[in-house]
Structures are given as C-alpha cells and as structure tokens.
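Peer 1: model the structure of this input:
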Amino acid sequence: MIDPRAERAVYQQLADLLRGLIASGQVKPGALLPSSKTLEQTHGVSRETVRRALAVLRGEGLVVTEGGYGTRVVQQQTRQHVRVPRSAQIVCRMPTDAERVDLGIELGEVVPVVTIHVGAQTRGPYRADMFDFTTA
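Peer 2: Next comes the predicted model:
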C-alpha cells in the first residue's frame, strides 16, 4: 500500500512494491509489468511517479523498457564471486567506450565497472551487476 504521507517518497514506495513482486516471483522474468496507465490507476499515483519508480528499477537492472511495447522483467544473471585481498584498493566507475564493447554493456545501459588494484597489479574491469566481491 502506498502512503503519500510517509517519509519515503511515493516513487520509492512504488519501486519497492514492484521490486517485491519481482523478487517473490509473482512477476516472472520476461513478463511485462502492468502498463504505466494501469500502475497510475491501481496505486493512485501520477505519471511522473510511475516514470521515476521504473527508472529506479531500470537502474538496478531489474527491468528494461522497450519504447512502445512496455517494461519487461529481466532474467537475473548468476553472480560470480571474486575474492579480494584485504590490502587491495577497489575502484567503482563508469566504463569507457572500449570497456562497454568488451563487457557487452549496451549504450545507454547504466552499469558501473569495478577494478581491483593490488600494488602495481590491476584486475578487472568487472561488471558490477555480475560480480560480488569479498575479502580473502
């Protein structure tokens, strides 16, 4: 239930609600989310609120929006684990154009990359949406 008087912004509440439907499996990978109009009417929110909520979910890599078609739930990738030495410096940044090509990051996709620096050695870049990092 969305509460316009709550401290949390309405668009964040809507994003939380949709995220929960995705996480619980009620909306399966590949399925379309309800239309923006349906979300507006169902939850009593504005078009801008729906747009902002969907932008949050796109930024998290949970959905993709196809112009004129709708917003679809993305099949989540299995995340790989990388062990990082305690003395390492971990840097998170946006990819260069060459890294986008090498890592298969589409133009317009917001996916940071991570590099690990241990002394003079550099490992990566890793797609931040596909890896978990833990200390050794």
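Peer 1: from here on, just use CA atoms for contacts and neighbour counts.
Peer 2: Fine.
Peer 1: ranges for the helices of the chain?
Peer 2: Counting by DSSP state H, the chain has helices at residues 10-24, 36-43, 47-59, 97-103.
Peer 1: now render those helices as JSON lines, adding distance to P4.
Peer 2: Shown next, in JSON lines, are the helices of the chain (distance: least, CA to CA, whole Å):
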{"stretch": "helix 10-24", "distance to P4": "6"}
{"stretch": "helix 36-43", "distance to P4": "11"}
{"stretch": "helix 47-59", "distance to P4": "11"}
{"stretch": "helix 97-103", "distance to P4": "39"}
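Peer 1: turn these into a markdown table, columns for mean neighbour count.
Peer 2: A markdown table is the format used below for those (neighbours: other CA atoms under 10 Å):
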| stretch | mean neighbour count |
| --- | --- |
| helix 10-24 | 18 |
| helix 36-43 | 14 |
| helix 47-59 | 18 |
| helix 97-103 | 13 |
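Peer 1: L57 is in contact with T65, correct?
Peer 2: No - in this structure, T65 is not within contact of L57 by CA atoms under 8 Å, at 10.1 Å.
Peer 1: find the residue at the geometric middle of this protein.
Peer 2: Nearest residue to the geometric centre of the chain (CA atoms, centre = their mean): E60, 1.2 Å.
Peer 1: another one to check against the first:
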Amino acid sequence: MWSRPISQPARKTLVASLRDALRQQIESGHFRIGERLPSEAQLTREHGVSRTVVREAVAALRADGLVEPRQGSGVYVLEPEAPVPAPFSDVDMDRLSSVIELLELRTAVEVEAAGLAAQRRSPSQEEYILECLRAVTLCNSAGRNSSEEDFALHLAIAEATNNPRFPEFLIMVGANSIPRRALDSQTQVPMAERYGEMINDEHDKIVTAILNGDEDAARAAMRTHLRGSQQRYRNLLRGTGG
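Peer 2: Next up, the predicted model:
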C-alpha cells in the first residue's frame, strides 16, 4: 500500500520531540556521562520514528555538545561543558581596580555616545534628558545617593544616539558601574557637598552641549566627566593601597 512521505514541517516536529526526549533523559541521568545511547535501530523502534528523524535528533544533540558519535562504536553522552559566564558577571565592584576598568570601558563608549546624541537627539529625548538631569542634580545637591538617577541620565544620553547598541551596552554593564554607587559601598563615607557640586557641573556641561548640538563639546564634556571619575578612583586606590 502506497503512503505519503512525512512532510518537512511534520518531520521537524518529530525531530524536536525526539531531541527533547533524549535531552531530558541525559539531563536526568537516565543516560549517564560516558554511556552509549541506544542504537539507531532501537531508537527508531522505541519512538516510532524513521531513521532520518533519529539521525537529525542526534545531530542536534551533538551540536549542543551533549553527545559524540564514535566511528564504529555508537553515540556517547558527553560531560556538559561549563557554562560561559555572562559578560561583566564576574566584575567585583568592591574592588577599586574593577571600578576603574569599567570606567575606562565606559569612557571609550560614552564619549562617542554623547557626540552622537548631540547629532541625533529628538525633542522628546531632549526633554527626557533634562528630566534626568534635574533628578540627579536634586539628589546630589541634597547629599543623597544618586546612583540610580545618575545611571538614568547616562542611559538617556545613550538612547538619544538612536543606535540601540549604546543603551544595550550600558544595561549590560549595569547600574553598578556608576562610580558613586561603588564608592558608597566601598567606603561608607557620605558624599561631600563639594563633590556633589562638581558632578552637577560636569553633568550640566554634557547636557548643555548635547542640547546645543555641539558634538565636539559633548564628547569633550563626557570625556572630562568620566576621566575625572577614573582619576578620583585612582587617587582613592593609592590612598587605601587596595
């Protein structure tokens, strides 16, 4: 009796189902590390699928690093590879040297972001940048922890580049990269009034240049701001010997 071949979408569903079933058996320990999987013929019988489906499912497991075919012997379960840590997940913000490393990286990215924001910002983005500036200025003037508001301002500038990779980068680095946050956790020393005024002035120069559409001044102001933060942390590092 003639029968139609399995369609491509149907076969893909069968492959995915078998792949997931075998993965679950491997991860649960039903098939242990170094153990050989059942033969192609056994898997065909047990799961009611064709040899083609079995081969594709095994190939998918191999691509995921879960199994390894060995010539003339069969397919064996591999020890899972150690997961690759997410970017910046191993940064120790209690170490001043880690803060300096992130500030150097941020400088490389955010100086250009400020210049692009001066070129490309929209009226609504200008308005939001000003809102963020007012919020961080109020916090600094009151001597309160301004790390969240500071990060929001830098993120607003990154978003005003209208290149999504800039805000993605800042979000990936995270709010912990804001110097004030790290400094507070490191020293538990309240921010001096003079320091708050200095940061407010630096922020104001960055935002003014962006709103004026002055790319060069925006880059220069952002560079001064972030390099100043680097220097303050280097001075602290030398002073503490940490």
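Peer 1: looking at the helices of structure 1, which is nearest to T135 of structure 1?
Peer 2: Proximity to T135 of structure 1 (CA to CA) singles out helix 97-103 among the helices of structure 1, at 23.7 Å.
Peer 1: what does the residue nearest to the centre of structure 1 align to in structure 2?
Peer 2: In structure 2, E60 of structure 1 lines up with D64, judged by TM-score structural alignment.
Peer 1: now swap in V73 of structure 1 and tell me
Peer 2: Looks like V73 of structure 1 aligns to V77 there (TM-score structural alignment).
Peer 1: and that match, what does it touch?
Peer 2: Residues in contact with V77 of structure 2 (CA atoms under 8 Å, 6 or more residues apart in numbering) are 26, 31-37, 66-68.
Peer 1: so which of these wins on neighbours?
Peer 2: Highest neighbour count within these, by other CA atoms under 10 Å: V67, with 25 neighbours.
Peer 1: that residue and Y76 touch, don't they?
Peer 2: Yes - counting by CA under 8 Å, V67 of structure 2 touches Y76, with 5.4 Å between them.
Peer 1: what about the nearest residue to G124 of structure 1 once chain neighbours are set aside, neighbour count?
Peer 2: Computed as CA to CA, 6 or more residues apart in numbering, the closest residue to G124 of structure 1 that is not its neighbour in sequence is T115, at 4.7 Å. T115 of structure 1 has 17 neighbours, counted by other CA under 10 Å.
Peer 1: quick one: contacts for T115 of structure 1?
Peer 2: Taking CA under 8 Å, 6+ apart as the definition, contacts of T115 of structure 1 comprise 90-92, 122-126.
Peer 1: which among those gets closest to E99 of structure 1?
Peer 2: Closest approach between the contacts of T115 of structure 1 and E99 of structure 1, by CA to CA: P125, at 7.8 Å.
Peer 1: who's in contact with that closest one?
Peer 2: With the criterion set at CA under 8 Å, 6+ apart, P125 of structure 1 makes contact with 99, 113-116.
Peer 1: from L62 of structure 1, how far out is the nearest residue to it once chain neighbours are set aside?
Peer 2: Of all residues not flanking P125 of structure 1 in the chain, T115 sits nearest, at 4.7 Å (CA to CA, 6+ apart). Computed as CA to CA, to the nearest Å, the T115 of structure 1 to L62 of structure 1 distance reads 23 Å.
Peer 1: before we move on, what about E40 of structure 1?
Peer 2: As for E40 of structure 1, its distance to L62 of structure 1 is 20 Å (criterion: CA to CA).
Peer 1: ditto for Q89 of structure 1
Peer 2: Between Q89 of structure 1 and L62 of structure 1 the distance is 28 Å, computed by CA to CA.
Peer 1: same check on G119 of structure 1?
Peer 2: Counting by CA to CA - G119 of structure 1 and L62 of structure 1 are separated by 35 Å.
Peer 1: so which bit of structure 1 is whichever strand or helix holds L226 of structure 2 matched to?
Peer 2: Per DSSP states H and E, L226 of structure 2 falls inside helix 215-240. Using TM-score structural alignment, helix 215-240 of structure 2 corresponds to no residues of structure 1.
Peer 1: check which residues of that helix are buried.
Peer 2: For helix 215-240 of structure 2, the neighbour count (16 or more other CA atoms under 10 Å) marks 215-227, 229-230, 233-234 as buried.
Peer 1: which elements pack onto that helix?
Peer 2: Where contact means 3 or more CA pairs under 8 Å, 6 or more residues apart in numbering; DSSP states H and E, helix 215-240 of structure 2 is packed against helix 96-120, helix 193-211.
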